[in-house]
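Trainee: Would you be able to build a 3D model of this:
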Amino acid sequence: MKSTGRLLLLALLAAGIALAVIYRDRFDVAALEAWIGEAGAVAPLAFMALYAIAAVLFLPGSVMTLAGGALFGPVLGTFYNLTGATLGAALAFLVARYLASDWVARRTGGRLKQLIQGVEAEGWRFVAFVRLVPLFPFNLLNYALGLTRIRFLHYLIATWICMLPGALAYTYLGYAGREAVAGGEGLIQKGLLALALLAVVAFLPRLIAIIRKGKLLPTDELKRRLDAGEDLLLLDVRKPEDYHGELGHISGAVNIPLEELPQRLDELGEYQERPVATVCRTDRMSAAAARLLVQQGFADVHVVRKGMVSWNQQGYPVEK
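Mentor: Below you'll find the predicted structure:
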């Protein structure tokens, strides 16, 4: 019975997406304004329901967001846009979880399984990251996250809160566009504010990258932790000739060159939830390695401050 329900839901979803693709060219801001304008008092509810359906059927959310700003203004428009988008994200998440999460859990292995486990370990933090950084395809991401075991409530709250900056910026852009067409007052100020909001959204990826950069670990603190026998992976990301070269390497350090790290992450799977310290000559390559590890779901990553240069200046022992 359950498999029949899944097949029926899958067929309905496929038919809906096919229709959405066929009539995609009719889905624009002007058409939306005409449809919603005829809804009268229930226009906000109709708009949010339509936004949710659009998210499930892979229709462009930007069209809905601009229309929301034009129809309801910057404040109510942001609320309606954000709520409709979150409802759509929730529906897609639940559909994917119902249809295929058990199958994915049984069938995946190797690198893909580690990737999913990394996302699940990050939980709401991963959801917050991908919502704040508008570089990930929204509609597809909703389904992909439904295949993980991230808690639904965490997903829902992080989605609503962390999509707020982008929703506000694009809603205001839709509102400013309508005002420009109508010849309203203060067009220059409204246009500049819309551009400022878009600039903030465009800066978010850089800001999040800074926030997610591995924490700096002074060499004296690293020495203390190693001497205490802590279960810490010391990852040296220099090339082998540098690892065995003039500055030497710290005893017990695992050498995986930075350029090989993306292909060799499987070797570090047991440290997904345990402390990892990256080290290089200074801390440029090790910072890049830390960012990569964080993006792949490693939960406790540190960058050794000034790397092997500082370690040698302190007179700590090395192997060559």
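Trainee: rest of the way, CA atoms for contacts and neighbours
Mentor: Fine.
Trainee: any idea where the helices of the stretch 101-250 of the chain begin and end?
Mentor: For the stretch 101-250 of the chain, the helices defined by DSSP state H, counting those that start in this stretch cover 110-122, 124-132, 138-146, 152-162, 164-182, 187-212, 219-227, 240-243.
Trainee: Residue 276: what secondary structure?
Mentor: With DSSP: H, G, I helix; E, B strand; the rest coil as the basis, residue 276 sits in strand.
Trainee: about what we covered before: can you tell me which of the helices of the stretch 101-250 of the chain is most buried?
Mentor: Of all the helices of the stretch 101-250 of the chain, helix 164-182 has the most neighbours on average by mean count of other C-alpha atoms under 10 Å, namely a mean of 22.
Trainee: helices or strands up against that helix?
Mentor: When contacts are defined as 3 or more C-alpha pairs under 8 Å, 6 or more residues apart in numbering; DSSP states H and E, helix 164-182 packs onto helix 61-72, helix 74-107, helix 187-212.
Trainee: quick one on the thing from earlier: please identify which of the helices of the stretch 101-250 of the chain is closest to residue 63.
Mentor: When the helices of the stretch 101-250 of the chain are compared by C-alpha to C-alpha, helix 164-182 sits nearest residue 63, at 9.1 Å.
Trainee: I'd say residue 144 and residue 94 touch.
Mentor: No. Residue 144 sits out of contact with residue 94 when judged by C-alpha atoms under 8 Å, with a separation of 10.6 Å.
Trainee: Pull the residues that contact stretch 20-31.
Mentor: Applying C-alpha atoms under 8 Å, 6 or more residues apart in numbering, the contact partners of stretch 20-31 are 57-59, 63-64, 66-67.
Trainee: returning to that earlier point: okay if I get the helices of the stretch 101-250 of the chain as JSON lines plus distance to residue 7?
Mentor: Formatted as JSON lines, the helices of the stretch 101-250 of the chain follow (distance: least, C-alpha to C-alpha, whole Å):
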{"stretch": "helix 110-122", "distance to residue 7": "25"}
{"stretch": "helix 124-132", "distance to residue 7": "28"}
{"stretch": "helix 138-146", "distance to residue 7": "17"}
{"stretch": "helix 152-162", "distance to residue 7": "23"}
{"stretch": "helix 164-182", "distance to residue 7": "34"}
{"stretch": "helix 187-212", "distance to residue 7": "39"}
{"stretch": "helix 219-227", "distance to residue 7": "55"}
{"stretch": "helix 240-243", "distance to residue 7": "53"}
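Trainee: for comparison, sequence B:
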Amino acid sequence: MDNRATRSRPKPGSRTVHSQILKPWDMMNPKPSPAASRPPFAKARQVALVLLFIIFASLAWRLWDQNLLNSEGVLLAVREHPLLAPVAFIGIYALAMLFMLPTMPLNIGAGFLWGTAVGGAFSLLGSSLGATLAFSFARSAFGQPFARGFNLSLLSRLGANMEKTPWKVIAFVRLNPAVPSGVVNFLLGLTSMPLRTYVWGTILFSAPLCLVFSHLGQLTGGFMLSGDTGRLVRIVAICLGVALFLYAGRHMLSRRQGAVQQSANTNTKDTEQPR
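Mentor: Model prediction:
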């Protein structure tokens, strides 16, 4: 018997979670499993979302009862709690990122409450904190089943740059508003990307969009307080048009890439047939 083959064979139970950090090209063909047809931790996520909804609904009702949901009331509450308000905002933003909820309204609201620079900084802190928590959770033992529950086609297209220049991958997903940040945070945690690269890349390349949306929130708040609703409606219409354009472009790009991938798979099968 060859001793080298015996030494290279892993012992049962000797592999650790950290040694199994998946790479995108290793996750392309996961073994079929009953859990693969449904999102990972679907029930836990649904329960968490219901609890968050109940908490936010109760808070909104209390604020409404105290007449604090108008713009003047919210600004007054932020001024009366200069330390608690930013901490609460950053925590809510991080939880929204962790549970893959839309964060653009929070970003715009930060600009309305604190202005472009300060609001953008608070949004960046909350976004980076939530993204790091999601990345670390996916890399833990609890996050390994996520490899069977997500569509990994995005990482397969980025796999060539994952090892050589991981910061370019971070730049692509953070500077592209059409890429869902919540899902990407978990997917990148399933790869071999270093945590340090992920953190500084997220902070650096998330800053531009945070500042842009915070500036939009500052403009929106100014129009609301000054009563210039006509200009506000025009800006909202432009933003909706841009969002629709990005969504349509993303959909067309996905269909085109799917067709190219299917054609490549067909050609590969044809070349592999024995002559």
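Trainee: Please state their TM-score.
Mentor: With the length set by TM-score structural alignment, normalised by the length of structure 2, the two chains reach a TM-score of 0.56; 207 aligned residues with a C-alpha RMSD of 4.8 Å.
Trainee: still on that earlier bit, tell me which of the helices of the stretch 101-250 of structure 1 sits nearest to residue 33 of structure 1.
Mentor: Comparison of the helices of the stretch 101-250 of structure 1 against residue 33 of structure 1 by C-alpha to C-alpha identifies helix 164-182 as nearest, at 10.9 Å.
Trainee: Looking at the helices of the stretch 101-250 of structure 1, spot the one closest to residue 10 of structure 1.
Mentor: So among the helices of the stretch 101-250 of structure 1, helix 138-146 is nearest, using C-alpha to C-alpha, at 12.8 Å.
Trainee: Between helix 152-162 and that closest one, find me the angle.
Mentor: Here helix 138-146 of structure 1 points in a direction 150 degrees away from that of helix 152-162 (axes from the mean of the first three to the mean of the last three C-alpha atoms, to 10 degrees).
Trainee: residues in contact with helix 138-146 of structure 1?
Mentor: With C-alpha under 8 Å, 6+ apart, helix 138-146 of structure 1 has contacts from 55-56, 58, 89-90, 92-97, 101.
Trainee: Between the helices of the stretch 101-250 of structure 1, which one is closest to residue 84 of structure 1.
Mentor: Closest to residue 84 of structure 1 of those is helix 152-162 (C-alpha to C-alpha; 9.8 Å).
Trainee: Would you mind stating the distance between residue 287 of structure 1 and residue 279 of structure 1?
Mentor: Residue 287 of structure 1 sits 8 Å away from residue 279 of structure 1, going by C-alpha to C-alpha, to the nearest Å.
Trainee: Common neighbours of the two, please.
Mentor: Common neighbours of residue 287 of structure 1 and residue 279, counting by C-alpha under 8 Å, 6+ apart, are residue 303.
Trainee: Those two: which is more packed in?
Mentor: Neighbour count, other C-alpha atoms under 10 Å: between residue 287 of structure 1 and residue 279, residue 279 has more, with 32 against 25.
Trainee: Quickly note the distance from that one to residue 208 of structure 1.
Mentor: Residue 279 of structure 1 is 22 Å from residue 208 of structure 1, where distance means C-alpha to C-alpha.
Trainee: for residue 91 of structure 1, same thing?
Mentor: When distance is defined by C-alpha to C-alpha, residue 91 of structure 1 is 27 Å away from residue 208 of structure 1.
Trainee: Residue 123 of structure 1 now?
Mentor: With distances taken as C-alpha to C-alpha, residue 123 of structure 1 is found 16 Å from residue 208 of structure 1.
Trainee: ok, now which ones touch the closest residue to residue 144 of structure 2 other than its chain neighbours?
Mentor: Closest residue in space to residue 144 of structure 2, ignoring its immediate chain neighbours: residue 138 at 6.5 Å, by C-alpha to C-alpha, 6 or more residues apart in numbering. The contact partners of residue 138 of structure 2, by C-alpha under 8 Å, 6+ apart, come to 144, 146, 186-187, 189-190.
Trainee: Could you find the counterpart of residue 138 of structure 2 in structure 1?
Mentor: Alignment note: residue 138 of structure 2 maps to residue 96 in structure 1; criterion TM-score structural alignment.
Trainee: Could you measure from the one residue sitting closest to the centre of structure 1 over to residue 34 of structure 1?
Mentor: Centroid-nearest residue in structure 1: residue 130, 1.6 Å away (criterion: C-alpha atoms, centre = their mean). Distance of residue 130 of structure 1 to residue 34 of structure 1, computed by C-alpha to C-alpha: 33 Å.
Trainee: can you check residue 53 of structure 1 too?
Mentor: Counting by C-alpha to C-alpha, the gap from residue 53 of structure 1 to residue 34 of structure 1 is 18 Å.
Trainee: out of these two, which sits in the busier spot?
Mentor: Remark: of residue 53 of structure 1 and residue 34, residue 53 carries more neighbours, 20 against 11, as counted by other C-alpha under 10 Å.
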